[in-house]
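Asker: I'll drop the sequence and a predicted model, then ask my questions.
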Amino acid sequence: MIKYRKAGEMKDSGVEWIGGIPRDWEIRNLKYIGFTKSGLGNKKPKDFGHGYPFISYKNIYKNLVVEETYPDLVDSTEADRENFSVLRGDAFFTGSSETIEELGIASMCIKDISNATYNGFSIRFRPHSLSQYYPECMKYYFRSQAAREHLIRNDNSITRANLSQKLLKMLPVLLASFNQQKKIANFLDLKTTQFDSIISKKEQLIKKLEEAKKSLISEVVTGKVKIVDGKLVPRDLSEMKDSGVEWLGMIPRDWAVKKIKHIAECYPSNVDKKTMKGEKRVRLCNYRDVYYNDYITDDLAFMKATATISQIKKFTLKKGDIVLTKDSESPDDIAIASYIDGCVENLVCGYHLTLIRDIKGSIDLYVYYQLMSTGARNYFETVANGVTRYGIGIFGFVNLQVCIPNIEEQEKISKYIRSYINEQAKIIININNQIRKLKQAKQSLISEAVTGKIDLRDWKIIEGELQ
């Protein structure tokens, strides 16, 4: 049973979104308990992938605690390693993001990491002393809504969100006694582990559903199975031939194999997120819109930007267009495709995306499902170039080889896959809603603990690894 402090034990923090805090707690701006420093920013792509440990943006963004088993390396100098060192108690904040809500995500270093440096798109906070600052507790505070609200409310970015050291230094920090911080950390380690276990199981279920979707699409669009009376039936080997393409394997004898450049036009977009005087106002379809949606529809919340007349003419999206992400932090997470499903008003394809359109001799929806297949995904992974961030040029897209049956077969396949995806989407939406509520409950618990609203004075610390 969680116990809350009584109103008489609290005082006004003076911060609207934090509210009351225990009377014996302190509140200080971050600048009074330590100092900030931007990361290593003078490196070129050739410097990565070898050398010394490197804390990447992705490492910070995805982990509450800086991951020690990082794969990232950089060719850093002795001066680099001295100036951009990574020690216990260092908190790293992401310094740039596509949205304000994702700005200033923090990750805590729990123990010194020898010879490590950190990336230039983050800001390191280092406390003057650990005598009143318990990193295991502060890792929760810096990611809590109490801390995040300061960054979200006070950021003045217009296009891409950027965190200034000036704003970060003014972050209000709540300091309980050192012993209380240890109890808060232990309590939250236990409770968040319980939440994370439930969330992880639900996320694994979604992952299995997504893998099943990829597998089914791959089997259908390469003709390994055929649709008979609304059901999938394996094709007999006598009906098949070698496609001559490794990632396609065997395909039906009457199917053709063609490169994208022979059936469609392909255009990498150059429309950025800026709002420029003299340009026309547009809605912008961004990387995130494509990455998180199988279908792009007019009712999605798109960001506003501007574009030139020539950009609008070339990149205004229309029904049947296919849009793919053209870069990523890992080669196995690139060329994610989305289909423009219906009329979209004044919507332009944004930067970091490639547009495939004007498909000839094939159904656009069928080609889209080809791009979603496991074979296509494997192909894109092999042609992605990069070290710390990967990209695919236009030649990588246009040289993808796809299976082309007759139009009647394409229509049947498109209809079947669409129905399957729609039914599966209902299940995934339901699971995602459950995950969202669990994450909200977890975040609420963290905020109530790190602001002292939950009374943990009598909490008995549980030693050892928490399960």
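Answerer: The structure has been received and is ready for your questions. Numbering: from 1, shown residues only.
Asker: When you work out contacts or count neighbours from here on, use the C-alpha atoms and nothing else.
Answerer: OK.
Asker: Helices along the stretch 251-400 of the chain, start to end?
Answerer: Counting by DSSP state H, counting those that start in this stretch, the stretch 251-400 of the chain has helices at residues 287-291, 309-315, 364-371, 374-383, 394-398.
Asker: Residue 427 looks like it's in a helix, true?
Answerer: Yes: according to DSSP: H, G, I helix; E, B strand; the rest coil, residue 427 belongs to a helix.
Asker: what about it, how many residues close to it?
Answerer: 12 (other Cα atoms under 10 Å).
Asker: and it, how far is that from residue 300?
Answerer: Distance of residue 427 to residue 300, computed by Cα to Cα, to the nearest Å: 20 Å.
Asker: Below is an additional structure, to be compared with the one above:
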Amino acid sequence: MTDNKIREIRIIRDSGVILNTKGAMWSGGSDMSSWRNITVGNLGEVITGYTPPTKNAEYFGDVYPFITPTDMTIDSRTVQTERFLSQKGYEYNKNRLLPQDAVCVTCIGATIGKTCMTTVPSVTNQQINSIAVDQDKYDPYFVYYLLITKTDILHSVANSATTPIVNKSTFASINICVPPLPTQTQIANFLDRKTKQIDELIRIKERRIELLQEQRTALINQAVTKGLDPNVEMKPSGVEWIGEIPAHWGVKRLKHIAKILPSNVDKHIYPDEIQVRLCNYTDVYYNDYITVDTVLNKGSCKENEFAKFALRKGDVIITKDSETPDDIGVPTYVKDDLDNVVCGYHLTMIRPIACRGEFIFRFIQSDRTRRYFEVNSNGITRYGLGKASIENLLLPIPPDSEQTQIANFLDQKTQQIDELIAAEQRKIELLKEYRQALISEAVTGKIDVRNDV
């Protein structure tokens, strides 16, 4: 961690919202001499989960929670699952039933290291190794905090297969260092208090981000349908989901003010084609603007495709396919003149003819348009937005000069809100780093929490 990050973390920690850690460094070797080097297997019984045959519905019911890695989150000790085993499922798996307060660790796949604790007797699948902690010697809550600091070690001891695996014996042989039981409990209690404070502050900041995002959306909705003058005379738009608009505005379908061009340029590179830079789905989904500074992948296309789909300043691009309907119709605006950039597959290019592209972009960002696209998408496992649905989108159309005023206003205001959101996100990132660092320092004896109240 850099000095700057440490300073930023201290600023947040010392702000008075989070109480300062009063623990001092452990003094010399005398205090640490009571800590013992053991292995994970010494903590209790290590149990690897198992999935009963899924074809037998009798094994599944509502008796014992059945925990899988997808139920677990990185920074939550508790876990909720919608899957349960029946009594028959338990009989099939009875040697793998975990007691309350067992510590469960994901040991297969990309999410190795995710850790949780059981709150009731439970069963896990085979991707999870768990410890039924010997509570006469070890505090299970201390064990939980200790093991969430071992993700890097788990990755390092995983086999080198395509899917990394830490088997039961390897997991049990991981070396750890633990203090006497009373100190374990003191550390666990200390971390319970401190992480609760940090988590509450994170929750407050996440709520702040939600409110800023709602403010951003409301601002766009208001500007693109009502304009900037609160005293302007209004009239019915004739479109129920648009509502009233300023009396001097009109309403037109998108196909009457722009060309709609669904792209068929895929991401493969063919040597006999024109070599280009490709604006892909993720470039659109994660960016409000495509500029000369946007990093784009290389691609290729035919001459006729280049003539049709080469991007120009003022173009609008939207996502037209997705696994969920709410990810369809996400727009971006081409803000600069671009050299040799082509619109890629799963996207539709909107080229303005009789309306400002920046206004079209903002209207497509509005909640009203998002709902229109969701309703008009089709599919079951994958959703698509047809050309006709895009063409028939109805838009309120202000005079040209007012379109520019609205676009400039929204550029300024959304940038201000985005900067506030980014600042809150940065604080959350720092708080999470501080949380992890505090846990690591406490469970390894780098801070003495015995006198912390």
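Answerer: Good, I have the coordinates. As the structure is a computational prediction, the values presented were derived from the model and not from experiment.
Asker: circling back to that earlier point, out of the helices of the stretch 251-400 of the first structure, which one sits most buried?
Answerer: helix 364-371 (a mean of 23; mean count of other Cα atoms under 10 Å).
Asker: what's next to that one, contact-wise?
Answerer: Contact with helix 364-371 of the first structure is made by 217-218, 221, 320-322, 337-339, 357, 376-377, 402-403, 410-411, 413-414, 417, as judged by Cα atoms under 8 Å, 6 or more residues apart in numbering.
Asker: Quick check: what element follows the strand ranked longest in the second structure along the chain?
Answerer: In the second structure, with assignment by DSSP state E, the single longest strand is strand 60-67. Next in sequence after strand 60-67 of the second structure, counting helices and strands by DSSP states H and E, comes strand 84-85.
Asker: Now that next one on the first structure. Mean distance?
Answerer: Compared with the first structure after fitting, strand 84-85 of the second structure deviates on average by 9.8 Å (mean Cα distance after the TM-score superposition for the first structure).
Asker: coming back round to it: narrow the contacts of helix 364-371 of the first structure to those in strands?
Answerer: 322, 337, 338, 339, 357, 402, 403.
Asker: For the closest residue to residue 270 of the first structure other than its chain neighbours, list the residues it contacts.
Answerer: Here the nearest residue to residue 270 of the first structure in space, its sequence neighbours aside, is residue 351; by Cα to Cα, 6 or more residues apart in numbering that works out to 5.0 Å. Residues near residue 351 of the first structure by Cα under 8 Å, 6+ apart: 268, 269, 270, 271, 272, 273, 286, 287.
Asker: show me where the stretch 51-200 of the first structure has strands.
Answerer: 73-74, 91-94, 96-97, 106-108, 117-118, 122-127, 161-162, 172-175 (DSSP state E, counting those that start in this stretch).
Asker: Tell me the helices and strands packed up against the longest one.
Answerer: Counting contacts by 3 or more Cα pairs under 8 Å, 6 or more residues apart in numbering; DSSP states H and E, the secondary-structure elements packed against strand 122-127 of the first structure are strand 34-38, strand 91-94.
Asker: how far out from the middle of the chain is the first one?
Answerer: Spelled out, it's strand 34-38 of the first structure. Put simply, strand 34-38 of the first structure sits 26 Å off its chain's centre (Cα atoms, centre = their mean, to the nearest Å).
Asker: now do the same end-to-end measure for stretch 363-381 of the second structure.
Answerer: Using Cα to Cα, one end of stretch 363-381 of the second structure lies 28 Å from the other.
Asker: distance between it and the chain's centre?
Answerer: Per Cα atoms, centre = their mean, the centroid offset for stretch 363-381 of the second structure relative to its chain is 22 Å.
Asker: And stretch 228-248 of the second structure, by the same measure?
Answerer: That offset, for stretch 228-248 of the second structure, works out to 37 Å (Cα atoms, centre = their mean).
Asker: coming back round to it: pick out the most distant pair among the contacts of residue 351 of the first structure.
Answerer: For the contacts of residue 351 of the first structure, the farthest-apart pair by Cα to Cα is 268 and 273; their separation is 15.2 Å.
Asker: what would the strands of the stretch 51-200 of the first structure look like in JSON lines with distance to residue 458 of the first structure?
Answerer: Output for these, formatted as JSON lines (distance: least, Cα to Cα, whole Å):
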{"stretch": "strand 73-74", "distance to residue 458 of the first structure": "44"}
{"stretch": "strand 91-94", "distance to residue 458 of the first structure": "28"}
{"stretch": "strand 96-97", "distance to residue 458 of the first structure": "40"}
{"stretch": "strand 106-108", "distance to residue 458 of the first structure": "26"}
{"stretch": "strand 117-118", "distance to residue 458 of the first structure": "39"}
{"stretch": "strand 122-127", "distance to residue 458 of the first structure": "28"}
{"stretch": "strand 161-162", "distance to residue 458 of the first structure": "41"}
{"stretch": "strand 172-175", "distance to residue 458 of the first structure": "18"}
